[in-house]
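Asks: Below are the sequence and a predicted model for it; my questions follow.
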Amino acid sequence: MSRLSLLVDLASLLAREVDFDALLRTACERLAAALSADRATIWLVDGETGDLHTRVALLPELPGLRQPIDRGIAGYVARTGEVVRLDDARADERFDPSADRATGYTTRTVLVAPIREEEGSPVRGVVQVLNKDDGPFDVEDERYLAALATQLGRALRMTTLRGGGAPGVILRGPFNRIVGRGDALAKVYERVTLAAQTDATVLLRGETGTGKGLFARAIHVNSARQSKPFITVDCTTLPSQLVESELFGHERGAFTGADRRVPGKVELADGGTLFLDELGELPLEAQGKLLRFLQDRVFERVGGRSTIGADVRIVCATNKDLERAVRRGEFREDLYYRVRVVEIAIPPLRDRGPEEIEDLARHFADSYAARYGRPEPELTPAALARLRSHSFPGNVRELEHWIESAVALAPDGRIVPDLFPQISRIVDSTPPAAGNDDNSVSVPLGLSLDVAQRRYVEATVRACDGNKSEAAKRLGVGRNSIGRWLKE
C-alpha cells in the first residue's frame, strides 16, 4: 500500500462501525509496511486516567501495554506535542527500556509523532515506529508520519473515541458509533465479534430504540463482506402486495406498471449483507419465499422463470415476541428456527445503568454541538440527575432526541433540566375501574404532538400483543401508518 492510499484508507474506515482494536491493528501493520519499519504502535492518551495505553500494538509478546504519561519517548511526545526522531534510542535519556525488558525486543531507531487535529490542539495519542529496515528514519519519514498522525487525529474526532478540550480520548465502547462499556453490553459485543467472523444468520432482538440497526452494521463492517453492499429492508413499510417484488425484484410486464426489470433487495445485496429490520412484521405469504431463499440461496423474480442464486448474508432484527407469533400462527415456525442461528439480545437502556445514560448523553451532546455549531456542551449536575432518574421507555433513541433538543435550545452550550421535556404525568382524578389498568396510558406533559402520538400508538400495539394489523383496525388507520409512527 502506498503512503498516500494509507491516509485515505484509514480516514474512510474510521467513518464506520468498525472494531477499534481491529482497525488500529490494521493501521499499525500498514504503517510499518509503508515506512519499512519493523513494527508500529499507536498509543492513546486515556482521557480519564492520563495514562498512555495501546488498544492494539504490533507486539506479539504482549496483547497490550500501559504506561504513565511521564515515562518514555512516547510519554514525552504526548506531553509536549513534539515529533521525535532518534538514530540511537538507547543513547537518549528519554528512552524507557521497560517495554524492551518486558518483551525481549531491542529498540534501535525511533520515530514518534503526536496524534492531534492540528498544531496546538490537545494531543489524543502518539504514533510510534521502530527499527527501520535500511537504517535510520529520515526527514521525509518524519514529515509523512506527522501528516498521518494529524489525519488520524481529525478522523478520531468523527468517532466515539473523540475527546473534548482536554488531552486524550474517552473509550466509550469497542465499536465505533456504539457507546457502552458496562456489563450489560459485554456479551453483546462478544457475540457481535464472533458472529462477524462467520456467515451465520443473525437475529437481533430488543425493544424499539435500542440500536439494533447499529449492531447489524457492526456485524457487516467487521466481517469479510465489509467492502460489499449493506442493504436494509424495513419490513414495517412494505405493502403486503409488493413484498415479494421488493425482496426479489420483478420482470418487465409482471404486473400493471412494471415497465422494466427491477432487481430486488436480495439481488442488490449479492456478496454483502441483507438486513431485515422488524422481521416479525413480514406478511405470512412472503415468509415462505424468504424461507426458501435461506435454505437454498436461490429465488425467482416476480413474473420470471429463471432461478437466480445470490451470495447474501442475512441479519434480522425484531422487537416482537416471535415465540408468541408462532403460537398464534402469525410467524412460520420453520422460518423462526432458520433466522435464529445466532441470537443476540440487545438490552434496554434502563438495564444498562445510570453511568451509561450519562456516557450516551455526553456522546450525543458532543455530536449535536458539532453539528449545530454550538460551544462545547456542559451537562449540569441537575441535568445529569434528571437523565439518571428517567426510565427512557423509548431507549437510546428517546435519550438522543432529548439531548438534541437541549443542545439546539442552549446557545451557550450549558444544558440544564428546563431544556428537557417535562416528565410530570397526566393524572385522571377518576379512580380506574377494576381490571382496566391495561386499557389506559399515561403521557408526560411537554411532549410534542408527534411524540405523544407515537407513545399512544406504541401502547395500542402493546395492548394488541404486538399485532400491528389489529392495532391499525382499532385506531382506524392503515397498517403501514403504524409502522411509520413507530419508526419516527
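Replies: Yep, it's here.
Asks: from here on, contacts and neighbour counts on C-alpha atoms
Replies: OK.
Asks: and residue 358, how far is that from residue 399?
Replies: Distance, residue 358 to residue 399, by Cα to Cα, to the nearest Å: 10 Å.
Asks: go on, residue 157?
Replies: Distance from residue 157 to residue 399, by Cα to Cα: 22 Å.
Asks: between the two, who's got more neighbours?
Replies: A direct count of neighbours by other Cα atoms under 10 Å for residue 157 and residue 399 places residue 399 higher, at 23 against 19.
Asks: residue boundaries of the strands in the stretch 101-250 of the chain?
Replies: Under the criterion DSSP state E, counting those that start in this stretch, the stretch 101-250 of the chain carries strands at the ranges 110-115, 125-132, 202-205, 230-234.
Asks: Looking at those strands, which one is packed in the most?
Replies: Mean neighbours per residue, mean count of other Cα atoms under 10 Å, is largest over these for strand 110-115, with a mean of 29.
Asks: one more structure, for comparison:
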Amino acid sequence: MSLVLIIDDDHQLCTSFSKLLLQEGYSTATAFSGTEGIEQAHIVNPDLIVLDIRLPDMSGIEVFEVLHAHYPKLPVIIITAFGNTETAIGAIQKGAYDFIYKPFDVPEMLQLVEKAIITGRCMSSLVEVNPGPENYSGREALVGSSRQMLEVYKAIGRVSSTNATVLIRGESGTGKELASRAIYNYSDRVDLPFMVVNCVAIPETLLESELFGYEKGTFTGATHRRLGKIEQARGGTVFLDEVGDMPLSIQAKLLRLLQENSIERLGGKEPIDVDVRIIAATNRDLEKAVREGKFREDLYYRLRVVSITMPPLRERKDDINILVTYLLARLTKEMAITSPGITSEAIAKLSRYDWPGNIRELSNTLKKTLIFNRGAPILAEDISFPSIIRPHDATGPAIAKTIQAWIRHVLKSGEHERSYDFCLDHIASVIIQEGLSMTKGNRSQAAKILGISRPTLHAKMEKYGIDQAVEQDD
C-alpha cells in the first residue's frame, strides 16, 4: 500500500484529504509544519509527499530543497495559490513532480497522485536482469533463460550506457516497461528523473500539453505557465508508452525533439533546449501504421535507433517454470503469506496454455489461485482460464462464434471506413462497461479488475463516450 505524506498547516484539509486517499486505497501521514514534515519523511518513508507552499515555520520550497537533497527520487506535489505559480514552477525545475492549486479539483488531484506514485516507483525501484532464485522476492526483475530473453538481456546491456533512443516492441503484458526501467537503471542517467507518459491513457487534447507544457493564456483556462514532462525530465529519461497511438500532430513535435534536442511549449515562440533520452514502447505494427499514413516514417526511423523485441510468453514456454517460481516469490511477499508451492501437474497445465495476456496474465492467474487455495499447494485443478478461450469448452466457442458473426456483419455492411478499429473499439467499450457495472460504477475497483490504471480507464471512458454519471467513487 502506497503511503502519502501530507505537509500542510490546514488541519481540516489534511483530515479531509487523508480520508479521500484512504478511500482510494492509500495510507497517509500528516504534518502541520515544515520541521515536522521533514521529521515525518525520515520516519514513515513515504511514496509521495503533498506539500503546501506556505507553512508557519519555513517555506514549502525550503522544505522541498531539504527533502530533495535527502530523497532525490521521491515525488513531491506542491500545493499552491495562484500568486505562487512562478515559485511552484521554480520548484519543478529543481525536481518537484508537479503543482496544483488550492482548493484543488478532487478527480484531478487523484489522477496526479496516482501518476506521481507510479513515476516515483519507476525511478526508485531497481529492475534486475535475470537474478538468481535467492533474489526473486527482492527487486522486480526480468527473468528467463530462453534464447529470446538472452538476446533481450544482451541488448539492454549494450544500449544502457549509451544515449541512443530505444524502441521496445512486444505484445501487452510482455514486460516492456520493465525493460525500459532496466535500461534506465543501468544508464549514466540513473540519478536523474525518469518520466513515464502513457500516450493512450491521456486524451489527445491533453497529451500535447502533458509532454511539452504551455504558456499562460494559450487557451481558455491556461491561467499560468506549465512545464511538460519532457522539460521536467531535463538530463534524465522519458519513457513514452504506447507511442504507436500518438496522434500525428504530436508526432511532428516529438520528431523535432529527437532531431534538434529542443521543444516549444504550447503558445511559446522560443525553442527551449532540453537534454533527455527517449525510450518508447508499442504493441502496434508500426510498419503497417507507416504504410497507412498513421505514423510518420521519419519519426519511425528516429525512434528505432535501437529496437528491442519482448517475446510473447507462448514463444518462450521453457521459461514458465522459472517465471512461476519468481512470481510466486513476489506475490506471496506482497500478500504476506508463505509460498504454498506448486505441483508439476499444475506447471504442465500452465505450460499448455497460450497466454494471450502474457506474463501479466500469468501473474494474475497465480494471484487468483493464491487467494482461493488457502495455503495448500497449487494443484492443476486450482488453475482456471477465461472461458472464452478455454480449450474443449462449449461456452468459449459459442461466445467466439457470436463475436465472429457480429464482426462479419460489420465487414459485409461496408458502413464503416475503419471497420477494424470500429470492431476493436466496440468490444473494448463493452469490456469497460462490464467492469464498471460489476463494481457499481466504482472506477478504482473497475480499473483493478480490468488490469489497467485509473487514468487509462478515464481516457477510454471519454474515448468511447461512456456515461460519467455511473461513477460513484468521486
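Replies: Alright, I've got the coordinates. Every value quoted in this text rests on a predicted model; they were computed, and no experiment measured them.
Asks: TM value for the aligned chains?
Replies: The TM-score (TM-score structural alignment, normalised by the length of structure 2) is 0.58; 305 aligned residues with a Cα RMSD of 3.6 Å.
Asks: Can you find the partner of residue 247 of structure 1 in structure 2?
Replies: Aligned by TM-score structural alignment, residue 247 of structure 1 pairs with residue 211 of structure 2.
Asks: residues in contact with the residue opposite residue 280 of structure 2 in structure 1 once aligned?
Replies: Aligned by TM-score structural alignment, residue 280 of structure 2 pairs with residue 316 of structure 1. Residues near residue 316 of structure 1 by Cα atoms under 8 Å, 6 or more residues apart in numbering: 201-204, 216, 275-279, 339.
Asks: what about 10 Å?
Replies: 201-205, 212-213, 216, 232-233, 274-280, 339-340, 343 (Cα atoms under 10 Å, 6 or more residues apart in numbering).
Asks: roughly how far is the host helix or strand of it from the heart of the chain?
Replies: Assigned by DSSP states H and E, residue 316 of structure 1 belongs to strand 313-318. Centroid separation for strand 313-318 of structure 1 versus its chain: 16 Å, with Cα atoms, centre = their mean, to the nearest Å.
Asks: Kindly report the same for stretch 270-290 of structure 1.
Replies: With Cα atoms, centre = their mean, you get 22 Å for stretch 270-290 of structure 1.
Asks: Show the end-to-end separation of that stretch, please.
Replies: By Cα to Cα, one end of stretch 270-290 of structure 1 lies 15 Å from the other end.
Asks: Next: stretch 281-289 of structure 2.
Replies: End-to-end for stretch 281-289 of structure 2, by Cα to Cα: 15 Å.
Asks: Over in structure 2, find the residue span stretch 260-268 of structure 1 aligns onto.
Replies: Mapped onto structure 2 using TM-score structural alignment, stretch 260-268 of structure 1 covers residues 224-232.
Asks: do you know which of the strands of the stretch 101-250 of structure 1 lies nearest residue 420 of structure 1?
Replies: strand 202-205 (29.0 Å; Cα to Cα).
Asks: now the helices for the stretch 51-200 of structure 1?
Replies: 72-80, 98-103, 139-156, 183-196 (DSSP state H, counting those that start in this stretch).
Asks: Looking at these, which one is packed in the most?
Replies: Buried most deeply of the helices of the stretch 51-200 of structure 1, by mean count of other Cα under 10 Å, is helix 72-80, with a mean of 22.
Asks: Give me the helices and strands touching that one, please.
Replies: strand 37-45, strand 52-53, strand 84-86, strand 110-115, strand 125-132 (3 or more Cα pairs under 10 Å, 6 or more residues apart in numbering; DSSP states H and E).
Asks: looking at the ones you listed, which is closest to residue 179 of structure 1?
Replies: So among the helices and strands packed on helix 72-80 of structure 1, strand 37-45 is nearest, using Cα to Cα, at 18.0 Å.
Asks: List the buried residues in that closest one.
Replies: 37, 39-45 (16 or more other Cα atoms under 10 Å).
Asks: can you give me the offset of it from its chain's centre?
Replies: That offset, for strand 37-45 of structure 1, works out to 25 Å (Cα atoms, centre = their mean).
Asks: try stretch 18-32 of structure 2
Replies: 22 Å.
Asks: Now that stretch: buried residues?
Replies: Quick answer for stretch 18-32 of structure 2 (16+ other Cα under 10 Å): 18, 20-21, 27-32.
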